[in-house]
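Asker: everything below, folded, please.
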Amino acid sequence: MRVVALIHFYLPAHRAGSETMLHALLRALVDAGHDAHVVVTSQPEGDDEYTVDGVRVHRAGAGERTVPRLVASLDPDVLLTHHQETPHASKLGRDLGVPVVHVVHNNMHHTTLWLHKRPDLVVFNTWWIRRYYATRHRGLRSVVVHPPVWGEQHAATPGDRVTLVNLNRDKGGLHFYELARRMPDVDFLGVVGGHGAQVIDWSVPNLEIQPQTPDMPGDVWSRTRVLLMPSIYESFGMVAVEAAHSGIPTIAHPTPGLLESLSYAGTFIDRDDTDTWVRTIRSVLESDTWGPLSAVARRRAVELDPRVELAAFVAELESLHTDHQRR
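Answerer: Next up, the predicted model:
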């Protein structure tokens, strides 16, 4: 089976959660003996053709490299897509007569509109989003795959800093700087994120800013004791699971996604309750509190082993391909 993913960005240039999740899905297909390709539409940098972990990437452009020509030349059995390329992939799937799979990362308004295209299969990244759409789009064939996090790729010996990954406003960048100012005796680490306008403030003396990095264990988790996620929205919260593999506890705003990913291992506080955040950070930094929370974080990380869900995804895609051939 040949699967072609039509998307806007891909690894290694872009490493946001959507890209890393999609790569894990395609890697699972490659490991199962299938052929996986990616066509990127908005990636200005890099080679026109390259390979990442067995996944062949093609950069769309002009002439013979327009999206319709490039996708058709790859002769897909299944088209996979997400985000803004979803409408284009839906049309191409109809034109080429192949099934289309939507990977759904959120319950935003545009996602709701795109699901009216009635894809042949939907891959939801959480159970709560699947439930959200169950009454809005009845009868959709679907499977749930939580964003895969591989422990061996993220585990490190924790450090001593209080960390926020992605300094945009929605992730809590402004809240983070306020907390650092309120706690001048505590060292903070802010990590530049892969998406969204970053709030960069060099004026806080006890806060270091780490540029975006592919080496999260070395540059981030080995320096972090507590992770903060005062996000206004998280459909899942991969970074919390990554941190948990190092036994790093997370204090978070109770978004539906973080409640699902962290479950009993999270410490949840409303993002606007700054006083409680300050008290809780100080408490969690204490050894008597941190130790048990660290053990609970590791236990939760183990529970989210991605292998079972990835195997179910591969089986569902194979079944979809077989069903389509029989028509």
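
Asker: from now on I want contacts and neighbour counts done on CA atoms only, so please keep to that.
Answerer: OK.

Asker: now do the helices in the stretch 101-250 of the chain.
Answerer: Ranges of helices within the stretch 101-250 of the chain are 109-114, 127-134, 173-182, 216-219, 238-244, based on DSSP state H, counting those that start in this stretch.

Asker: would TSV of these with mean neighbour count and distance to Val78 be doable?
Answerer: Below are the helices of the stretch 101-250 of the chain laid out as TSV (neighbours: other C-alpha atoms under 10 Å; distance: least, C-alpha to C-alpha, whole Å):
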stretch	mean neighbour count	distance to Val78
helix 109-114	13	18
helix 127-134	16	22
helix 173-182	19	39
helix 216-219	17	33
helix 238-244	26	27
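
Asker: to check against the first, give me the structure of this:
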Amino acid sequence: MPPQHNAGAEHMLVSMLRPLVERGHDVSVWLSRYGKARKPYAYQGIRVVPVEARLDFATAVRQADVLVSHLECVPSTSALARGYGRPVAVICHNTFRPTFRDMAAGGTALAVYNSEWMRAEADLFFSEYPKAVRPPAEIVVRPPVVAAEYATKPGSAVTLINCNEAKGGRVLEALAKRMPEQQFLAVRGAYGEQVLPDHLPNVEVVEHVDGAGMREQVYGRTRVLLMPSSYESWGRAGVEALASGIPVVAHPTPGLCESLGEAGIFVDRSDVDAYEAVLRKVLQPSEYRLASKRALARSAELDPTVELGAWCDAVEALAR
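Answerer: Modelled structure (predicted):
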């Protein structure tokens, strides 16, 4: 396994690997980027091997029953897997061409898409190639969110998680200037140049928060979540917020439309006037109650139990 590329990918991987551990499988994650850890350690039952441990990944591949890879590590992992005759499952987090190209380069036994719209995009990609190029097995596993792990009493702030420009940092800044009476929470992201309007008295900047701290440090302080992202293949943060009945105001990317469903409040990211109007409306008690009820209903619809069972079955089938 490669490292966390971003918070959404990291959370998705952990939540998909835990059920395999619970079924009694020995699961190891091999990081490919340098960090602070120098020795292997355990995380939620998963053995994590840092690059600095200087252990032999090729030996681990030879001893493995199934390999799982994603993002930039797919080419190298697939090459080793072909050499040792091991099956590979590739998790696809986005619809960018390298994702499909690397997954289709040969040896992928199972393609895992994080949304139905991504599977449809894969259909378009593979239509240009011979049938033999496509992996023999495919499955959709939406980024699993166990609602009980995130549910809390909403706070009072309007929040943006990851304040780079693509995620909507400029939108947050503009809204904070227009609504000085409203408290805003700007959560620093793990990647991208951050737009942090810490010069505004109604904006509190929160340093990057890992998955374990999101409930208390972010969602427990959030009244409405903003997701004016230019691109989201799914939008895990929005689904996490739904678990607490927190309304999500989002740009209508295909991923966000699929993940938020009828609970989403969709506004084009270029229309700050509309964002302001929607925020002022949804923050009214009567409107908030209705929006919160829709959020909780959508959260229940996204219970991951069935999909995680199918995922574990698919991995076990590869091992056999």
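
Asker: TM-score of the superposed pair?
Answerer: Overlay of the two chains. TM-score (TM-score structural alignment, normalised by the length of the second structure): 0.93; 310 aligned residues with a C-alpha RMSD of 1.5 Å.

Asker: got the helices of the stretch 101-250 of the first structure as TSV, with distance to Arg141 of the first structure columns?
Answerer: Formatted as TSV, these follow (distance: least, C-alpha to C-alpha, whole Å):
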stretch	distance to Arg141 of the first structure
helix 109-114	15
helix 127-134	10
helix 173-182	38
helix 216-219	35
helix 238-244	25
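
Asker: okay, buried residues for the longest helix seen in the first structure please.
Answerer: Of all the segments of type helix in the first structure, defined by DSSP state H, the longest one is helix 307-326. Going by neighbour count (16 or more other C-alpha atoms under 10 Å), the buried part of helix 307-326 of the first structure is Glu309, Leu310, Ala311, Phe313, Val314, Glu316, Leu317, Glu318, Leu320, His321.

Asker: closest one of those residues to Thr20 of the first structure?
Answerer: Leu310 (13.5 Å; C-alpha to C-alpha).

Asker: aligned counterpart of the closest one in the second structure, please.
Answerer: In the second structure, the residue equivalent to Leu310 of the first structure is Leu308, according to TM-score structural alignment.

Asker: sorry, back to before: distance to Asp31 of the first structure added to the buried residues of helix 307-326 of the first structure, as TSV?
Answerer: Output for these, formatted as TSV (distance: C-alpha to C-alpha, whole Å):
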residue	distance to Asp31 of the first structure
Glu309	14
Leu310	11
Ala311	10
Phe313	13
Val314	10
Glu316	15
Leu317	14
Glu318	13
Leu320	18
His321	17
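
Asker: please identify the helix or strand for the aligned partner of Val74 of the second structure in the first structure.
Answerer: Aligning on TM-score structural alignment places Val74 of the second structure opposite Thr86 in the first structure. Element membership of Thr86 of the first structure, judged by DSSP states H and E, is helix 86-96.

Asker: may I see the buried residues of that helix?
Answerer: Neighbour-count burial for helix 86-96 of the first structure [16+ other C-alpha under 10 Å]: Thr86, Pro87, Ala89, Ser90, Leu92, Gly93, Leu96.

Asker: how far is it from where the chain is centred?
Answerer: 24 Å (C-alpha atoms, centre = their mean, to the nearest Å).

Asker: next, the mean deviation of that helix compared to the second structure.
Answerer: Its matched residues in the second structure lie on average 0.6 Å from helix 86-96 of the first structure after superposition (mean C-alpha distance after the TM-score superposition for the first structure).

Asker: tell me which other helices or strands that helix touches.
Answerer: If you count contacts as 3 or more C-alpha pairs under 8 Å, 6 or more residues apart in numbering; DSSP states H and E, helix 86-96 of the first structure packs onto strand 78-81, strand 100-104.

Asker: what are the boundaries of the strands in the second structure?
Answerer: 28-30, 41-43, 46-49, 67-70, 88-92, 108-113, 137-140, 157-161, 184-187, 203-206, 222-227, 248-250, 265-266 (DSSP state E).
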